[in-house]
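# this is a predicted model, with the sequence first.
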Amino acid sequence: MTSIKQFQVTFDCAEPERVARFWCEVLGYVVAPPPNGFATWGDFDRTRSAEEQGSWFACSDPTGVGPRLFFQRVPEGKVAKNRVHLDVRVGTGLVGEERLATLEAECTRLVALGAVRLRLLYDGSDSCIVMQDIEGNEFCLD
């Protein structure tokens, strides 16, 4: 049996391009190139029906290490807590006040991009900040 070497993370959302561009800013990702044969995403969208235009978007890690992120439009809004969420690892190896300061600085940057801070989980040495992206999907600054 062969093990899986690559995977992508898919987000259901109302505005795929908007959410994808938010996550590009969060993670330092880049917008994936348009499908083969198209110079721009706009060129690609113009070949699709009005209903299909803007129905999905993708971004990727420019280093090729992280997973591709795929965003697909769905008709329903978010109604419950995510069963899976991303942990954005900005404080790896840090503890105590140094870790907390690093998380708080990144939280401030992400709030300016449209994220929402929900709560700080802190036990004196380990911490994370629970947040929501621009469509309400939870993620943690860890």
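The structure has been received and is ready for your questions. Residues are numbered from 1 along each chain as shown.
# going by C-alpha atoms from here, please, whenever you check contacts or count neighbours.
Fine.
# tell me the SS of the spatially most central residue of the chain?
Centroid-nearest residue in the chain, with CA atoms, centre = their mean: residue 23, separated by 3.7 Å. Using DSSP: H, G, I helix; E, B strand; the rest coil, the structure places residue 23 in helix.
# which residues touch it?
Residues in contact with residue 23, defined by CA atoms under 8 Å, 6 or more residues apart in numbering, are residue 29.
# after the longest helix along the chain, which helix or strand is next?
In the chain, taking DSSP state H as the definition, the longest helix is helix 96-112. Sequence-wise, the next helix or strand downstream of helix 96-112 (DSSP states H and E) is strand 116-122.
# could I get the full set of helices for this protein?
Under the criterion DSSP H, the chain contains helices at 16-27, 41-46, 96-112.
# could you tell me the angle between the first one and helix 96-112?
Helix 16-27 and helix 96-112 are oriented at 150 degrees to each other (axes from the mean of the first three to the mean of the last three CA atoms, to 10 degrees).
# so how far is helix 16-27 from its chain's centroid?
How far helix 16-27 lies from its chain's middle: 6 Å, per CA atoms, centre = their mean, to the nearest Å.
# let's bring in a second model and compare:
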Amino acid sequence: MARDVQITFDCADPGGLATFWAEVLGYQVQGPPGGFESWEQALDAMGVPPENRNDASAVVDPEGSRPRLFFQRVPEGKQVKNRVHLDVRAAPGLAGDERMAALEAEAGRLVSHGATRISRHEPAPPLAAGHIVMADPEGNEFCLD
């Protein structure tokens, strides 16, 4: 039986992290429920107090084929290295210097949106094509691959 997958991030700022990952992946922040023109209007109707309006956010693939990312506020901060991380395929089909140049360009773009560059791993054929390790604005590691 096929199942849909949602990827959930525990974080301090769901709205901010949702905006970051929408930029990284070409997603969009999920719109409000039907019948509402904005999230503010929907949250007002639901009686959600202002202090809880950034408790959750989500981003979706505009084409509907990739998984939804859900961001939920938690009280604790990130403690250790991620055991699971996202590989953002930023240089499909490229190899060598051309691949690394494409990854460097994407790393620079993402840094301008709040990412942190952690390390660069050079190509080591035949198995390692090279990648760049990054962190999102809350320190969650991901790779540009």
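Noted; the coordinates are in hand. Computed from a predicted model, the values in this text were never measured in an experiment.
# circling back to that earlier point, the helices of the first structure: which one's closest to residue 66 of the first structure?
Closest approach to residue 66 of the first structure among the helices of the first structure is made by helix 16-27 (9.6 Å; CA to CA).
# equivalent range in the second structure for the closest one?
Matched against the second structure by TM-score structural alignment, helix 16-27 of the first structure falls on residues 14-25.
# now that stretch on the first structure. Mean distance?
By mean CA distance after the TM-score superposition for the first structure, the fitted stretch 14-25 of the second structure averages 0.5 Å away from its aligned residues in the first structure.
# tell me the buried residues in that stretch?
Across stretch 14-25 of the second structure, burial judged by 16 or more other CA atoms under 10 Å covers 14, 15, 16, 17, 18, 19, 20, 21, 22, 23, 24.
# can I get those residues in JSON lines with distance to residue 93 of the second structure?
Converted to JSON lines, those look like this (distance: CA to CA, whole Å):
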{"residue": "14", "distance to residue 93 of the second structure": "33"}
{"residue": "15", "distance to residue 93 of the second structure": "33"}
{"residue": "16", "distance to residue 93 of the second structure": "31"}
{"residue": "17", "distance to residue 93 of the second structure": "29"}
{"residue": "18", "distance to residue 93 of the second structure": "28"}
{"residue": "19", "distance to residue 93 of the second structure": "28"}
{"residue": "20", "distance to residue 93 of the second structure": "25"}
{"residue": "21", "distance to residue 93 of the second structure": "23"}
{"residue": "22", "distance to residue 93 of the second structure": "23"}
{"residue": "23", "distance to residue 93 of the second structure": "22"}
{"residue": "24", "distance to residue 93 of the second structure": "19"}
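# which of those residues sits closest to residue 108 of the second structure?
residue 24 (11.7 Å).
# how close does the closest one get to residue 18 of the second structure?
Counting by CA to CA, to the nearest Å, the gap from residue 24 of the second structure to residue 18 of the second structure is 10 Å.
# and the nearest residue to residue 10 of the first structure once chain neighbours are set aside, what does it touch?
In this structure, residue 10 of the first structure finds its nearest non-sequential neighbour in residue 70, 4.6 Å apart by CA to CA, 6 or more residues apart in numbering. Neighbour list for residue 70 of the first structure: 8, 9, 10, 11, 20, 56, 57, 58, 59 [criterion: CA under 8 Å, 6+ apart].
# the spatially closest residue to the first one that is not a sequence neighbour: neighbouring residues, count only.
Among residues not flanking residue 8 of the first structure along the chain, residue 68 sits closest, at 4.7 Å (CA to CA, 6+ apart). When neighbours are counted by other CA atoms under 10 Å, residue 68 of the first structure registers 20.
# wait, what's in contact with residue 68 of the first structure?
Contact analysis of residue 68 of the first structure by CA under 8 Å, 6+ apart lists 7, 8, 9, 58, 59, 60, 61.
# now restrict the residues you listed to buried residues only.
Neighbour-count burial (16+ other CA under 10 Å) applied to the contacts of residue 68 of the first structure gives 58, 59, 60, 61.
# can you lay out those as CSV showing distance to residue 142 of the first structure?
Listed next are these as CSV, based on distance: CA to CA, whole Å:
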residue, distance to residue 142 of the first structure
58, 24
59, 22
60, 21
61, 19
